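K.L.:
sharing a sequence plus its predicted fold:
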Amino acid sequence: MDWREKLFGKVLVKSGQSGQLENVATMEALVDCVEEGEGAVCGIYFSFANISDESDDFGVRLEEVYNKVHPRLKVVQVVLWAHVGTPEGPVEREAGFHRSLIGKPWFAVPFHDVDTKRRLTQKYSIAVGVPTLVIRGRAVRDALLADPLGERFPWPAPPLQEVLRGVQLQGDGHTKLYEELPPDSVRVFYFAAHWCPPCRAFAPSLCSALAAVRKRRAKYANTQLILVSSDRSEQSYNRTVQSVSSVDALAVPWSAVEARLALPSALGVAGIPALVLTSPTGSVLTVNGRTHLAADPLGLSAVEARLALPLALGVAGIPALVLTSPTGSVLTVNGRTHLAADPLGLSAVEARLALPSALGVAGIPALVLTSPTGSVLLTVNGRMHLAADPLGLVS
């Protein structure tokens, strides 16, 4: 499947001249967009239907820049709803969705495509109530607002090493330059603030997971947590630093304002809490560290997970075939047996439809007797034999 359909599905919508929404095939809408390299860029605009332009004019500023850089920029809008004591129901929300798109020159994910909206929101860690634009995996809200003429479009990320060059990261009683970190250390950038309740709730699980990773794998013993604070006062900043002090975290200093403001753009962060993992050279390994942490709170590596899976799935030997549901519930540990019995992969429904033909049954009720292996057809006239010999007496 093409990357555009993987992101947005097969159909987008757009406001027509009459104000009605029209369906447009995703591949047609984004035909000249490229995932990497030279060509039109696809931007994903996350907006909130119950936040007016007067409260946050990002949508207005985006449209101004869009008109300057189009057709180099194609936009797909994802209309969300900020749940801040809003009593509106589905009808009101769909009306808000339509209002958000009237007169807009770009496309949008359909109102009822909730799965795509949820997946995109989670993929890019979108903060509730903060409209933003994501380009090639990076949030560029701040970069766009700082460049109203679009002169630096598509706002490439500043190199991480440049942002942190010469910055004395602060630890518990010591400081260290970013370039002095061990050359084999994975860097875990934690974006947080004390005023953010989810950040305060997330910090303990983050510290536990990081401690587990360092203990379990010598390869990751030097993994370094680096705090990037969004606090509004130095007092709050110090509290955030304290929340991760148990794992010897380093923090971008309160005084290094330029670096603290540049890092979210450099690493594609749109909201907090956020967890971004990079290699020692600055390559981003994942911007969805929180999602990975939630899925693997013990910090199991691929090797450890491979060792743990047989026990978790009840496997005693190999070869073995275990089927699970999407939620992880075990459907069967006897996949090999089922495969041998059903090599064509017939489902229960398909098997039910195929059996009459396989056993020569033309109508119902019918009673067919076979050998235990199913290979020998004993009789298709079971009803007749039962009527003649109801007690099952052999002659």
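P.N.:
Cool, got the structure. None of these values were measured; they are calculated from a predicted model. Residues are numbered from 1 along each chain as shown.
K.L.:
C-alpha from now on. contacts and neighbour counts both.
P.N.:
Fine.
K.L.:
where along the stretch 151-300 of the chain do the helices fall?
P.N.:
Applying DSSP state H, counting those that start in this stretch to the stretch 151-300 of the chain gives helices spanning 160-164, 197-216, 234-243, 257-267, 289-295.
K.L.:
how about the very next helix or strand once past the last one: buried residues?
P.N.:
Going back to what we said before, that points to helix 289-295. Tracing the chain past helix 289-295, the next element assigned as helix or strand by DSSP states H and E is helix 302-313. Within helix 302-313, the residues scored as buried using 16 or more other CA atoms under 10 Å are residue 313.
K.L.:
run the chain-centre distance for the helix or strand just after helix 302-313.
P.N.:
Downstream of helix 302-313, the first helix or strand assigned by DSSP H and E is strand 323-324. Strand 323-324 sits 22 Å away from the centroid of its parent chain (CA atoms, centre = their mean, to the nearest Å).
K.L.:
how about stretch 301-309?
P.N.:
With CA atoms, centre = their mean, you get 22 Å for stretch 301-309.
K.L.:
put this beside the first:
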Amino acid sequence: MAKRLQNLVGDTVIRLSGESVEEIRVESLCGKDSVIGIYFSAHWCPPCRGFTPKLIEFYNNEKQKRNGTKFEIIFVSWDRDETSFKEYFATMPWLALPYDPDKKHKGKLTKKFRVQGIPKLVLIDGENGKTITVDGYTCLTDNPNGEGFPWRRKKVTEVIKGPIITSNKTVVEALEALKGKYVGLYFSAHWCPPCKAFTPELIRIYELLKSNGKNMEFVFVSSDRSQDSFDLFFDSMPWMAIPFGDPRTEALKGLFGIDGIPSLVMIDDKGEIINLNGRAAVVEDIDAKEFPWYPKPLNELTGSASVMLNESACLVLFTEGEDSDIDMAIDVLSDLAKEESEKGEDQELFFFFGADDDICYSVRDFASLDDQCPLLVIFDFPEQKIYVCKETDITKDIARAFVKSYFNETLESRPLKPTV
């Protein structure tokens, strides 16, 4: 576990001790029954300033209960200058990532936990390094006395059990109705234009799967703002729904870290997560031939990859788009992509090949890349950096060396959008 955390935050973090700053070795925070919170926050952010005192109270109470040995928080600053960081950190009783103008470790943490807004509190198991929850903020807000801490991820079946509504408006027990089925949890709302655009396509896919005898069901998890809006939207759907206003809606959002809609989460027949980005899979698989849409290590770069590009470091091998070019790209990247995907939640780099989708031209134009093909590139949108392979003949060995240099931090980067 210590190595995992060190890779993210470095070997040491800091604690204020009176007027002095004390360095704390990260490995000392890890161990059996330890929980480490990563707190993304900034003084300029009003919601952060409102949440931090509540977190301080909880932290102090929890430290007393645990004799000061099992729970720690590391502050990751989103402040805009070092003075603001120091002033804000001085109000906190916990540790911090040293102020880093180059944003090296902050960038890694932001990408790993897909931080799009603050405040955000991520809890990590100090023994095995696995993420306990990415939504500690909501957990503490809903449980100010810390009930259920450290809010370990529940099984889907634990959260969803209870009454659900069928398309003919009868009420059934969720566990009984969904038992042994592949389930798609559809997070959506009538007020959301992208949801209204995606829903007809999802209905078509649903009906296609049903006609092909697939043992599956979809469940609408609504973000509608009124019962009337819920009813109006649900009336257009052929599947089931969590009742409007049911507390399981927020519980399911928190369980899967749903920040935006529409989202489709795929669950297997044993209640295990298959794919958190089922929406993109559906868009790509118009004939539903790849149902239930297990994630693939290597994918074509299309419009549905925009979320991944914005949130994570992505390697792309651009080609001319001919069948032989695509075959070459798949051959070159498949092993590397598989190795990286096997890291599970520790995956840091995602793999794509570019053919002739419009996004290939848009991304190349945005990054001011020339028309060379093949062209091997790593885009790091969160860090606003790009790494371009200088080789023109891309082989397996060239690609592997390029990726190795990236992870070793020996690759030369340039700004993603060159300044004029």
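P.N.:
Perfect, thanks for sending it. Predicted model only: the values in this text are computed from it and were never measured.
K.L.:
quick revisit: need the winner for burial among the helices of the stretch 151-300 of structure 1.
P.N.:
helix 257-267 (a mean of 19; mean count of other CA atoms under 10 Å).
K.L.:
what residues does that helix touch?
P.N.:
By CA atoms under 8 Å, 6 or more residues apart in numbering, the residues outside helix 257-267 of structure 1 that reach it are 138-140, 142-143, 157-160, 163-164, 228-230, 252, 270, 276, 284, 287.
K.L.:
hmm, back to that, so which of the helices of the stretch 151-300 of structure 1 is nearest residue 322 of structure 1?
P.N.:
helix 289-295 (20.4 Å; CA to CA).
K.L.:
and that closest one, what does it pack against?
P.N.:
Applying 3 or more CA pairs under 8 Å, 6 or more residues apart in numbering; DSSP states H and E, we find helix 289-295 of structure 1 packed against strand 274-278.
K.L.:
tell me the centre residue of structure 1?
P.N.:
Residue closest to the mean C-alpha point of structure 1, counted by CA atoms, centre = their mean, is residue 123 at 3.2 Å.
K.L.:
how near is it to residue 75 of structure 1?
P.N.:
17 Å (CA to CA, to the nearest Å).
K.L.:
hmm, residue 194 of structure 1 is touching residue 241, no?
P.N.:
No. Using CA atoms under 8 Å, residue 194 of structure 1 makes no contact with residue 241, being 9.0 Å away.
K.L.:
can you redo the helices of the stretch 151-300 of structure 1 as JSON lines with distance to residue 18 of structure 1?
P.N.:
Below are those laid out as JSON lines (distance: least, CA to CA, whole Å):
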{"stretch": "helix 160-164", "distance to residue 18 of structure 1": "47"}
{"stretch": "helix 197-216", "distance to residue 18 of structure 1": "43"}
{"stretch": "helix 234-243", "distance to residue 18 of structure 1": "51"}
{"stretch": "helix 257-267", "distance to residue 18 of structure 1": "38"}
{"stretch": "helix 289-295", "distance to residue 18 of structure 1": "42"}
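K.L.:
tell me which stretches of the stretch 51-200 of structure 2 form strands.
P.N.:
For the stretch 51-200 of structure 2, the strands defined by DSSP state E, counting those that start in this stretch occupy 71-77, 95-96, 120-125, 131-133, 163-165, 171-173, 182-188.
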